[in-house]
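> Kindly generate the corresponding structure for this input.
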Amino acid sequence: MIEVIEFLTNSASAKVISHQLTKAATFVGANYRAVCRTISDDEFISKLQIALEEADETCYWLELIQAKCWVDVSNQLQGANVLKAIFVSSLKTIKSRIKNSSK
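Next up, the predicted model:
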């Protein structure tokens, strides 16, 4: 993602979008790292939901870049969507496990 950001123009709008993309994309990794260190199911869910939100925001900024034709980010967008799908699947799995274990 950082390599993509380096290729963006220096226009005012590109600077704002690149700043937001940098924050969102790096927060995905930071929050996923936090997910891996959780000690409870509730904490796992909370941290993973944050990572999912940041991945979704990353997709938004990538979609704007793609729409402006500044840089081809189709591979990065695909990767971010895959991460979102993994996070959603993981959340469904753990929520189902919690629901079934409380019966």
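> alpha carbons only for contacts and neighbour counts from here, please
Fine.
> The nearest residue to residue 76 once chain neighbours are set aside and residue 24: what is the separation?
Excluding the flanking residues, the one nearest residue 76 by Cα to Cα, 6 or more residues apart in numbering is residue 1, at 7.0 Å. According to Cα to Cα, to the nearest Å, residue 1 and residue 24 sit 10 Å apart.
> Could you do residue 47 as well?
For residue 47 relative to residue 24 (Cα to Cα), the value is 14 Å.
> Is the residue nearest the centre of the chain inside a helix or a strand, and which specific one?
The residue lying closest to the centre of the chain (Cα atoms, centre = their mean) is residue 55, at 1.4 Å. Taking DSSP states H and E as the definition, residue 55 sits inside helix 41-68.
> for comparison, sequence B:
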Amino acid sequence: MDEFKYKREKSPLHNKSYAFAKRIINMVSYIDCPAKIYSLTNQVFRSGTAVGALVREAEFAQSSSDFVNKLHIALKECNETYYWLNLMYDTGFISESQYKSMLEDCNELIAILVSSIKTVKNRNKLNQTNDKNAK
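Prediction:
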């Protein structure tokens, strides 16, 4: 990653979503499940890693509404991951400590995403109001 020339401070959302994806990958790699239940681990793998990918995609959004849209999709993926983590815990595929730890990270990401979306939407409304007043 050091060879990537885009040098800027990474946001907490960027860092936390990337760390969450790594935790999801590590968790799934240790789950021993029969082939017929593979789709369960695949679902949490896909939704849990999609959050960070969508946050990364949002960094180069074409507009602020595109940025908000990408974050909304990341929020939906995070909520889906929450569901799969609950299901995996309730069916005995992950321990209570794993569950609580992963859920804590998931909830933190949800809170950051919701806050980020609200901030951008409020900023957009303020800019629109300022544009109208300037005319």
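> Now the TM-score, please.
Superposed pair, TM-score by TM-score structural alignment, normalised by the length of structure 1: 0.90. Supporting alignment: 102 aligned residues with a Cα RMSD of 1.3 Å.
> picking up where we left off before, neighbour count winner among residue 1 and residue 24 of structure 1?
residue 24 (22 against 15; other Cα atoms under 10 Å).
> start to end distance for stretch 67-82 of structure 1?
20 Å.
> And that stretch, how far out from the chain middle?
Counting by Cα atoms, centre = their mean, to the nearest Å, stretch 67-82 of structure 1 is centred 13 Å from the centre of its parent chain.
> what ranges do the helices span in structure 2?
Remark: helices assigned in structure 2 by DSSP state H are 12-30, 38-58, 64-90, 96-134.
> Can you list the buried residues in the last one?
The one in question is helix 96-134 of structure 2. 99, 102-103, 105-106, 109-110, 112-113, 116-117 (16 or more other Cα atoms under 10 Å).
> In terms of distance to residue 17 of structure 2, which of those residues ranks first?
Nearest to residue 17 of structure 2 among the buried residues of helix 96-134 of structure 2: residue 109, at 6.9 Å, using Cα to Cα.
> What's the match for residue 79 of structure 1 in structure 2?
Applying TM-score structural alignment, one finds that residue 79 of structure 1 aligns to residue 105 in structure 2.
> dump the residue contacts of residue 114 of structure 2.
Contacts for residue 114 of structure 2 (Cα atoms under 8 Å, 6 or more residues apart in numbering) come out as residue 75.
> what lines up against it once you look at structure 1?
So, by TM-score structural alignment, residue 114 of structure 2 is matched to residue 88.
> Check the spacing between residue 87 of structure 1 and residue 54 of structure 1 real quick.
From residue 87 of structure 1 to residue 54 of structure 1 the distance is 11 Å (Cα to Cα).
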